[in-house]
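>>> sharing a sequence plus its predicted fold:
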Amino acid sequence: MAHPTQLNLQNASSPLMEELTYFHDHTLMITVSISVFVLYMMMMLVITYLTDKFVLDAQKVEVVWTIIPAITLVFIALPSLRTLYLMDEADDPHLTVKTMGHQWYWAYEYSDYLDLEFEAYMVPTRELIYGQYRLLEADHRVLIPINTPIRMLISADDVLHSWTVPALGIKMDAVPGRLNQAAFIAVRPGVFFGQCSEICGANHSFMPIVVEVAPLEYFEVWSLLLVQDN
């Protein structure tokens, strides 16, 4: 099992996830500023005794408190739209990996590279070795080369699933009869974990996703060995 200090969210490993993190921080700072300002105004309304019963309207104040929220929404909307379009971009991928969600495991195909196919099941708790994560380790990892544009084709065979790897900024629904597309680039080597994020049945919690990012030479050797084993 993993050490307790390791049980935290993984750092961003793709430019897309870094953009999502920046947008989160940007929006959070705006939200905190608004909350502090509103709290200050509420406190001032409670503790002040200055009133004027002859004030019936204040058009300038009304104009200001209409324009300022509109400008604030623009500051949130512009980076949001930019990040949204970046998430949909899949320009000239070097490798395509197709994943199919089943009850309850994932099947993978490297259809444009040596025609690789395998299935990934969760490693039972009793078979875990020291350092592996309970409910997150799979018997087959999705291996991809580093700094390579990857296109994921995602679908399902039975019910709705969701292929999600937070560190890579990927979360795409797997819909039966439909082929969804997502793209990413992993910029550092490592092992990144995810799970099915759609409530897909009794064993929904037992569909882990493990993506390993390695140098291209390691990927080529791994793919050749996997083809020989099959």
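Cool, the structure landed.
>>> only C-alpha atoms for contact and neighbour calcs from this point on.
Noted.
>>> please, where are all the helices along the protein?
15-47, 59-88, 216-229 (DSSP state H).
>>> so which bits of the longest one are buried?
By that I understand helix 15-47. 15-20, 23, 27 (16 or more other Cα atoms under 10 Å).
>>> of all the residues you listed, which two lie farthest apart?
Pairwise distances across the buried residues of helix 15-47 peak at 18.4 Å for Pro15 and Thr27 (criterion: Cα to Cα).
>>> returning to what we had before: distance to Ser205 for the helices of the chain - can I get that in JSON lines?
Listed next are the helices of the chain as JSON lines, based on distance: least, Cα to Cα, whole Å:
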{"stretch": "helix 15-47", "distance to Ser205": "24"}
{"stretch": "helix 59-88", "distance to Ser205": "26"}
{"stretch": "helix 216-229", "distance to Ser205": "27"}
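>>> which of those helices sits closest to Glu109?
helix 216-229 (11.6 Å).
>>> can you give the distance from the closest one to the centre of its chain?
How far helix 216-229 lies from its chain's middle: 27 Å, per Cα atoms, centre = their mean, to the nearest Å.
>>> same thing with stretch 59-67?
Distance of stretch 59-67 from the chain centroid (Cα atoms, centre = their mean) equals 39 Å.
>>> now that stretch: buried residues?
Buried residues in stretch 59-67 (16+ other Cα under 10 Å): none.
>>> put this beside the first:
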Amino acid sequence: MNTWSMLSLQNSASPMMEHLIFFHDNTLLMITIITIFVLYMMISIMTNKYINLTLLENQNIEMIWTIIPAIFLVFIALPSLQILYMIDESNSPSITIKIMGHQWYWSYEYSDFNSVKFDSFMNKNNTIDSFRLLDVDNRIVLPMKTQIRSIISSSDVIHAWTIPALGIKSDAVPGRLNQMSFMINRPGIFFGQCSEICGMNHSFMPISLESINMNFFIKWINNF
């Protein structure tokens, strides 16, 4: 999870987030190279005393500053399109969970199992071992290394269901179903918050997801 002193992205907990981090680092490296080169050219021009006042055009330079940016754009566009297609891909999910946004809490339903549904409210009583404004009374429990599909909607206004460590975010729109597919590759507890300005208590509807082994997940379902 994020802390106040953290400047980088959260550690990835899904293959999708790993690809997003790689894309971020790749793009940031290109931006750094371009910035250094442009600054060098600006300083060089300002400090150069020998300027050709009769120079009107240079075809070679114009070709260079047209082709090089196009090459950079190709190296940014190709991985970006690949990630976009991966996000929309749905690979035979093993578990489907329905997510409904309310003012200001979340409701969850495991549609593959009978009578497994609950509401998730933010914890009002903070303890030493809890995370303020992030812990909830009922966490989502999902098995790791399993393809999961989430179907998201809302009962009142537009919300957004987001877990940064998994690299997933989807709007919860009234009267519309949005779908996401993801897989968690390690155990742990992952936090998120509504990422849409949905009203007065927008900042008080957190998301808490617990990733566990499949055997423990089956026991949790049986004891629900």
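In hand now; what should we look at? Just so we're clear, the structure is a prediction, and the values are computed from it rather than from any experiment.
>>> TM-score for the pair, please.
Laid over one another, the chains give 0.95 as their TM-score (TM-score structural alignment, normalised by the length of the second structure), with 222 aligned residues with a Cα RMSD of 1.7 Å.
>>> out of the helices of the first structure, flag the one nearest Ala186 of the first structure.
Nearest to Ala186 of the first structure, of the helices of the first structure and by Cα to Cα, is helix 15-47 at 7.8 Å.
>>> run through the neighbouring helices and strands of the closest one.
On a contact count with 3 or more Cα pairs under 8 Å, 6 or more residues apart in numbering; DSSP states H and E, helix 15-47 of the first structure meets helix 59-88.
>>> got a list of what Asn201 of the second structure touches?
Counting by Cα atoms under 8 Å, 6 or more residues apart in numbering, Asn201 of the second structure touches 103-104.
>>> what's the match for it in the first structure?
Alignment note (TM-score structural alignment): Asn201 of the second structure maps to Asn203 of the first structure.
>>> thinking again about what came up before, for Cys196 of the first structure, find the nearest of the helices of the first structure.
For Cys196 of the first structure, the closest of the helices of the first structure is helix 15-47, at 18.1 Å, according to Cα to Cα.
>>> next, the angle from that closest one to helix 59-88.
160 degrees (axes from the mean of the first three to the mean of the last three Cα atoms, to 10 degrees).
>>> any idea how far the residue nearest the centre of the second structure is from Pro79 of the second structure?
The second structure has Gly167 as the residue nearest its centroid, 3.0 Å off, counting by Cα atoms, centre = their mean. Relative to Pro79 of the second structure, Gly167 of the second structure is positioned 16 Å away (Cα to Cα, to the nearest Å).
>>> check Asn126 of the second structure too.
From Asn126 of the second structure to Pro79 of the second structure the distance is 42 Å (Cα to Cα).
>>> of those two, which one has the most company?
Between Asn126 of the second structure and Pro79, counted using other Cα atoms under 10 Å, the more crowded position is Pro79 (17 against 11).
>>> check contacts around the more buried one.
Phe23.
>>> can you rerun that using 10 Å?
Counting by Cα atoms under 10 Å, 6 or more residues apart in numbering, Pro79 of the second structure touches 19-20, 22-23, 26-27, 85.
>>> now Asn222 of the second structure
Here Asn222 of the second structure is in contact with 113, 116, 216 (criterion: Cα under 10 Å, 6+ apart).
>>> picking that back up, tell me which of the helices of the first structure sits nearest to Val142 of the first structure.
Using Cα to Cα, the helices of the first structure put helix 216-229 closest to Val142 of the first structure, at 10.3 Å.
>>> circling back: can I get the buried residues of helix 15-47 of the first structure in JSON lines with distance to Asp173 of the first structure?
Shown next, in JSON lines, are the buried residues of helix 15-47 of the first structure (distance: Cα to Cα, whole Å):
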{"residue": "Pro15", "distance to Asp173 of the first structure": "21"}
{"residue": "Leu16", "distance to Asp173 of the first structure": "18"}
{"residue": "Met17", "distance to Asp173 of the first structure": "18"}
{"residue": "Glu18", "distance to Asp173 of the first structure": "21"}
{"residue": "Glu19", "distance to Asp173 of the first structure": "21"}
{"residue": "Leu20", "distance to Asp173 of the first structure": "18"}
{"residue": "Phe23", "distance to Asp173 of the first structure": "22"}
{"residue": "Thr27", "distance to Asp173 of the first structure": "25"}
